[in-house]
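In: Give the three-dimensional model of this entry:
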Amino acid sequence: VDVRGRAADGTWTEWRRAAAGAPAELPRYVVDVQARLTLWNAKGEPTAAVRAVTLTADDAGTAPAEPAPATRAAAFSARVYATREGLVGHTTANGHVIQANDHFVALPSRRALSPKGSGQYSVQVCGPARCETAPVWDVGPWNTHDDHWNPSSVREQWKDLPQGLPEAQAAYEDGYNGGRDEFGRQVANPAGIDLADGTFYNVGLNDNGWVTVTYLWTEGGGDTTSFPTWGTDVSVRQQATTASTRVASLPGPTTVRVRCQVHGQLVNYDGYSNDAWSYLPDYGGYVSNIFIDVADAWLPGVPTC
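Out: Okay, here's the model as predicted:
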């Protein structure tokens, strides 16, 4: 059983393992808690079944205060070796069936696994040609408990490795853990991220190679404010008009960071009308405020671009 919490600003913590006698402690105060139950059964064995799950929550009184927006650090970035996932037709850890030219990534920990169709945990991947923001929809490569983007003190495993260094890279380059992953396999490359085919080729890779990865849900914000979104395949445009180039899309409900907003083309959708557009720095473009899941047409507390 894993749990996570949603803060008042709509952002989620990472998932944390919870068990009897070993409660999960969330890193900050939250207003909602969600649980995720993962079932495993051996091939040929009866399907696992659950009769009931009981969760209790206590205020530990130790969560750090939320930093003021002006003092928040940027989201964590690291140089990581990327491999192409492929596996078209297979199913990812969150239930997505992999399509040809798909756009998502896999990271070696379930702590940052987005729900199916969601971009709640997304990364920006910058390769030789360009950057792309993609959701985390699978777990791997090599390990499944290696949240290498986290500080060593809160890392699930391999706490003696520095932040940003995947265990597989340390095993491959320095013989860490005898050169093996958590399953005892000999590590054959230093990969810390898998890229779906569409993402792999879009950022300019023709073979496995090094990319810069920014983990957008990590401590960050700076001059941005986080808001929830709604809708599927929501377009992010280069300018505040539907005629502008589509630079990215939001596959499903997620949380985005908004830097500023402008009045642009009037958009009519599903009974709503709004001419306000928000600039999303993580995607390098604008999204209609219709798809920002708040009651206000003009976002409160967000400056004009």
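In: Please count neighbours and contacts with C-alpha atoms only from this point.
Out: Will do.
In: what ranges do the helices span in this structure?
Out: Remark: helices assigned in the chain by DSSP state H are 167-174, 197-202.
In: From the chain's centroid, how far away is the shortest one?
Out: Which is helix 197-202. Distance, stretch centre to chain centre, for helix 197-202: 17 Å (CA atoms, centre = their mean, to the nearest Å).
In: follow-up on the earlier one: in TSV: the helices of the chain, plus mean neighbour count and distance to residue 269.
Out: Formatted as TSV, the helices of the chain follow (neighbours: other CA atoms under 10 Å; distance: least, CA to CA, whole Å):
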stretch	mean neighbour count	distance to residue 269
helix 167-174	21	46
helix 197-202	22	29
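In: out of those helices, which comes closest to residue 91?
Out: Taking CA to CA, helix 197-202 is the member of the helices of the chain nearest to residue 91, at 14.4 Å.
In: How about residues contacting the closest one?
Out: Residues outside helix 197-202 that contact it (CA atoms under 8 Å, 6 or more residues apart in numbering) are 84-86, 100-105, 129-130, 132, 134, 206.
In: Repeat that for stretch 243-260.
Out: By CA under 8 Å, 6+ apart, the list of residues contacting stretch 243-260 reads 10-11, 117-120, 132-133, 221, 223-239, 278-285, 302-305.
In: rerun that using 7 Å as the cut-off
Out: 10-11, 117-120, 223-238, 278-281, 283, 285, 302-305 (CA atoms under 7 Å, 6 or more residues apart in numbering).
In: circling back: by neighbour count, which of the contacts of helix 197-202 wins?
Out: residue 105 (29 neighbours; other CA atoms under 10 Å).
In: Spell out for me which residue occupies the centre of this protein.
Out: residue 121 (1.7 Å; CA atoms, centre = their mean).
In: how far away is it from residue 238?
Out: Residue 121 is 23 Å from residue 238, where distance means CA to CA, to the nearest Å.
In: where's residue 22 relative to residue 146, distance?
Out: From residue 22 to residue 146 the distance is 19 Å (CA to CA).
In: one more to put side by side:
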Amino acid sequence: MKLSRYLLVSTVLTGSLLAVPSASAATGWQVGLAEPGAGSTNVETGPLRLGSADNRAASAESAARTGMASYPHTLATPANAFTATVTSTVPDGAEVAVDVRGRTAGRWTEWAEIRPDAPGVLSAAARDVEVRVVLSAPDGVAAPSVDALTITPVTGQRATAATPGLTYRVFATREGLVGHTTANGHKIVQRDHFVALPSRRGLSAKGTGDYSVRVCAGNGRCEWAPTWDVGPWNTRDDYWAAPGVRQQWGDLPQGKPAAQAAYEDGYNGGKDQFGRKVKNPAGIDLADGTFWDGLKLKTNAWVTVTYQWTGTHPHGIVRTSGPVLNVRPGPDSQSPNVGLAAKHAQVRIECVVAGEQVKGSQGTTDQWYRLAKGMFVSAAHVAPGPGSAPVPTC
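Out: Modelled structure (predicted):
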């Protein structure tokens, strides 16, 4: 076991990033590790330590056990880049990582990892930020711990330009694994509604949908679902990321999962990051309810995925008493079901129209949101996203 203490400061240029001054040029804050916020899972405090629960990517038994602790913070001045000073005890084979995100226009940016050789860079400057400590250890390895953490905003950093409304066609597989625990601590139930993406950068905390996707099948059906697990195949493949930002396999085209490249092209020797032979080109896993009920799929298939945290549309969060909200082709509940929106999912809203009056968690209203062409949900079941832009009339 080794004691690890390192100061994360950037001294190199990466892609479009500008040089970063020493962390001493700005005032940081010491994170109160004993008081993790909402969304934390499988950690113990005093010091912050990986817990004993079996939280891991459900589709990869060889993946390490994982715990996450999050800490919100409000800055005096908006910033978009951060370094960290960490004092931690990390046994050989274990890992401690520090991520950061910020809220802009009411929506969270994607998580950015703060690394020893480069700061975490957000797509836009933010005053409200959140730090996430990720602790992981393979089976048989002692739990890592963190004794102290200081985060420092840095200046002179250029944000990576965000690509609006990222959409890619990828291969989808059914996750199944009912009774298993996902990477964010959710216990999978029968006919569940969530997805797995192969990077924690797009992982929502348990019971939230900050990072959700719209998945559409070739039959025309779509489901909006939160990302609650990491996988399939890989766990560090944010293939939707812009060039120069992708966690791993940055030589691949944006939008092409590493598993697809391994399966189709023999990339990485045809193997995933764990050394397993890749047997299908999957870039997303679908829970049973999403697979069977939302999309009406009978077998694994190519789907079109839109990453809901990207783009500039107004947005909302599905708040319904049941597990899903029906998506209709028009603004009335008598129209046939053409898809589903899972509880907690973030949805991008194109516009609003008047239709049937409906009573729901947001009161009684005749307003219906159009989420895509020919796809509407009642505003009675969708809470406006904090700070979201006003919804235009259709």
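In: so what number do they get for TM-score?
Out: Once superposed, chain against chain, the TM-score is 0.81 (TM-score structural alignment, normalised by the length of the first structure); 291 aligned residues with a CA RMSD of 3.2 Å.
In: What separation is there between the counterpart of residue 273 of the second structure in the first structure and residue 106 of the first structure?
Out: Aligned by TM-score structural alignment, residue 273 of the second structure pairs with residue 182 of the first structure. Distance from residue 182 of the first structure to residue 106 of the first structure, counting by CA to CA: 17 Å.
In: And residue 84 of the first structure, by the same measure?
Out: Distance, residue 84 of the first structure to residue 106 of the first structure, using CA to CA: 10 Å.
In: Please apply the same query to residue 117 of the first structure.
Out: 14 Å.
In: Which one's more surrounded, those two?
Out: residue 106 (27 against 18).
In: Quick check: the aligned residue for the more buried one in the second structure?
Out: Match for residue 106 of the first structure (TM-score structural alignment): residue 196.
In: Kindly report the same for residue 287 of the first structure.
Out: Matched by TM-score structural alignment, residue 287 of the first structure corresponds to residue 378 in the second structure.
In: was I right about its match contacting residue 367?
Out: Yes: using CA atoms under 7 Å, residue 378 of the second structure makes contact with residue 367 at a distance of 6.4 Å.
In: more crowded one of those two?
Out: Applying other CA under 10 Å to residue 378 of the second structure and residue 367 shows that residue 378 carries more neighbours, namely 32 against 19.
In: show me the contacts for that one.
Out: 358, 367-369.
In: For it, give its distance to residue 331 of the second structure.
Out: Residue 378 of the second structure is 7 Å from residue 331 of the second structure, by CA to CA.
In: how much does stretch 122-131 of the second structure stray from the first structure?
Out: Compared with the first structure after the fit, stretch 122-131 of the second structure shows a mean deviation of 1.6 Å (mean CA distance after the TM-score superposition for the first structure).
In: For that stretch, grab the matching residue range in the first structure.
Out: Counting by TM-score structural alignment, stretch 122-131 of the second structure sits on residues 26-35 of the first structure.
In: re earlier: which one of the contacts of helix 197-202 of the first structure sits closest to residue 41 of the first structure?
Out: residue 85 (24.4 Å).
In: Now do residue 315 of the second structure against residue 163 of the second structure, distance only.
Out: 17 Å.
In: Please identify which of those two sits among more neighbours.
Out: Applying other CA under 10 Å to residue 315 of the second structure and residue 163 shows that residue 315 carries more neighbours, namely 26 against 14.
In: Leaving out sequence neighbours, find the closest residue to that one.
Out: Distance criterion CA to CA, 6 or more residues apart in numbering; nearest residue to residue 315 of the second structure, sequence neighbours excluded, is residue 348 at 4.4 Å.
In: Aligned counterpart of the one you found in the first structure, please.
Out: Per TM-score structural alignment, residue 348 of the second structure is aligned with residue 257.
In: and if you look at residue 283 of the second structure?
Out: Aligned partner of residue 283 of the second structure by TM-score structural alignment: residue 192.
In: residues touching its match, list them.
Out: Per CA under 7 Å, 6+ apart, neighbours of residue 192 of the first structure: 80-82, 107-108, 141, 166, 168.
In: what about 8 Å?
Out: Residue 192 of the first structure touches 80-82, 107-108, 140-141, 166-169, counting by CA under 8 Å, 6+ apart.
In: circling back: any idea how many residues pack against the closest residue to the match of residue 106 of the first structure other than its chain neighbours?
Out: Spatial nearest neighbour of residue 196 of the second structure, chain neighbours left out: residue 229 (4.4 Å); criterion: CA to CA, 6+ apart. Applying other CA under 10 Å, we find 34 residues neighbouring residue 229 of the second structure.
In: Can you find the partner of residue 229 of the second structure in the first structure?
Out: Aligned counterpart of residue 229 of the second structure in the first structure: residue 138 (TM-score structural alignment).
In: Check residue 146 of the second structure too.
Out: Aligned partner of residue 146 of the second structure by TM-score structural alignment: residue 50.
In: How many neighbouring residues does its match have?
Out: Count around residue 50 of the first structure with other CA under 10 Å applied: 7.
In: Same question for residue 3 of the second structure.
Out: 12.
In: Pretty sure residue 89 is one of the things it touches, is it not?
Out: Yes: between residue 3 of the second structure and residue 89 there is a contact under CA atoms under 8 Å: 4.5 Å.
In: pretty sure residue 104 of the second structure is touching residue 124, no?
Out: Yes: between residue 104 of the second structure and residue 124 there is a contact under CA under 8 Å: 7.1 Å.
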